[in-house]
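Student: sequence unavailable; structure follows:
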């Protein structure tokens, strides 16, 4: 008996198989322009969190608040991701510690932007694209969309 006798019948006896045949047998087929299954089901949790944060535009800042009508910076990110089905810790530093750290070139809408100084994270917002973040900046202010104002930022992706 030769090794050729053990080749499944869907494969040619010469050992060549088209990519289409392999994809069909494996149960996956990538079609140009088609959305992956996760995207086809609807927006990702990051997109949902971004939309929740945007919906809170104008909500007043309050230290220690995590919604639904008042927020501090990490309270806004915690609330937005909770509405999207993900759990984050309470503070900006704890959120940074929990996320998967990514480079600026990997940054996508819905990722978290962490502002740091002297080795500690002091502020967080949700990346909205075009170098802008949704955030709750400080006492006397409101949730708003602003340009990232410093280069002292780190990026994290919620897992």
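Tutor: Okay, I see it. Source: prediction; values computed, not measured. Residues are numbered from 1 along each chain as shown.

Student: could you use CA atoms for every contact and neighbour count after this?
Tutor: Fine.

Student: in a strand, residue 122, correct?
Tutor: Yes: secondary structure assignment (DSSP: H, G, I helix; E, B strand; the rest coil) places residue 122 inside a strand.

Student: alright, now check it against this:
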């Protein structure tokens, strides 16, 4: 059997094509003393893109899980299943998505290092309200939030309005 083995190697922005016989022990390759910066950057961006994609997949799962809880009763200290408080719902949803969060609103806000703005919120982000960050919900996208409101009420999806914007006190992005 005869033929050629083609190998490409990126070198300083140019491709090097080496050809050799099929039966050759190892294909010929161009070598450099150090890897070019563009190669390192490409590798880093690929890893970052993979991390972002994984976070988005988890966020989507957390929001879908929270949506399945709509109609469940609020219970102070409730961590589900069946009844929830606001941080129990957020923590339970993200736990199902593979991310463990602390128990309370303040602990969650402090533990999750990626902080986001009101305008920068994306699906799955956790939104915090009031001065002591005593209430939270899961941003469902398109201006909606899923939360466990208070005693006597049930988990629901609501449109974020001026009231919530005025009382907004931060947001975090778990899973990064």
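Tutor: Sure thing, it's come through. Here the structure is a predicted model, which is why all the values come from computation and not from measurement.

Student: contacts only, for residue 143 of the first structure.
Tutor: Shown here is residue 143 of the first structure, whose contacts under the criterion C-alpha atoms under 8 Å, 6 or more residues apart in numbering are 56-61, 71, 134-137.

Student: so what's the residue lying closest to it once chain neighbours are set aside up against?
Tutor: On the basis of C-alpha to C-alpha, 6 or more residues apart in numbering, the spatially nearest residue to residue 143 of the first structure that is not a chain neighbour turns out to be residue 136, at 4.3 Å. The neighbourhood of residue 136 of the first structure, defined by C-alpha under 8 Å, 6+ apart, consists of 60-61, 71-73, 76, 125, 142-144.

Student: again with residue 111 of the first structure
Tutor: Contacts of residue 111 of the first structure were listed using C-alpha under 8 Å, 6+ apart, and they are 46, 126-127, 155-158.

Student: in strands only, show me these.
Tutor: Of these, the ones assigned to strands by DSSP state E are 126-127, 155-157.

Student: residue 64 of the first structure in helix, strand or coil?
Tutor: coil.

Student: how many neighbours does it have?
Tutor: 14 (other C-alpha atoms under 10 Å).

Student: leaving out sequence neighbours, find the closest residue to it.
Tutor: The spatial neighbour of residue 64 of the first structure that comes closest, neighbours along the chain excluded (C-alpha to C-alpha, 6+ apart), is residue 72 at 5.9 Å.

Student: and the aligned partner of that neighbour in the second structure, how many neighbours does it have?
Tutor: Taking TM-score structural alignment for the superposition, residue 72 of the first structure sits opposite residue 85 in the second structure. If you count neighbours by other C-alpha under 10 Å, residue 85 of the second structure ends up with 26.

Student: chain neighbours aside, what residue packs nearest to the alignment partner in the first structure of residue 137 of the second structure?
Tutor: Structural alignment (TM-score structural alignment) places residue 137 of the second structure against residue 125 in the first structure. Nearest residue to residue 125 of the first structure in three dimensions, chain neighbours excluded: residue 135, at 4.6 Å (C-alpha to C-alpha, 6+ apart).

Student: for the aligned partner of the one you found in the second structure, grab the count of nearby residues.
Tutor: For residue 135 of the first structure, the equivalent position in the second structure is taken to be residue 147, counting by TM-score structural alignment. For residue 147 of the second structure, the tally of surrounding residues (other C-alpha under 10 Å) stands at 31.

Student: so who does residue 147 of the second structure touch?
Tutor: By C-alpha under 8 Å, 6+ apart, the contact set of residue 147 of the second structure is 86, 89-90, 136-138, 155-157.
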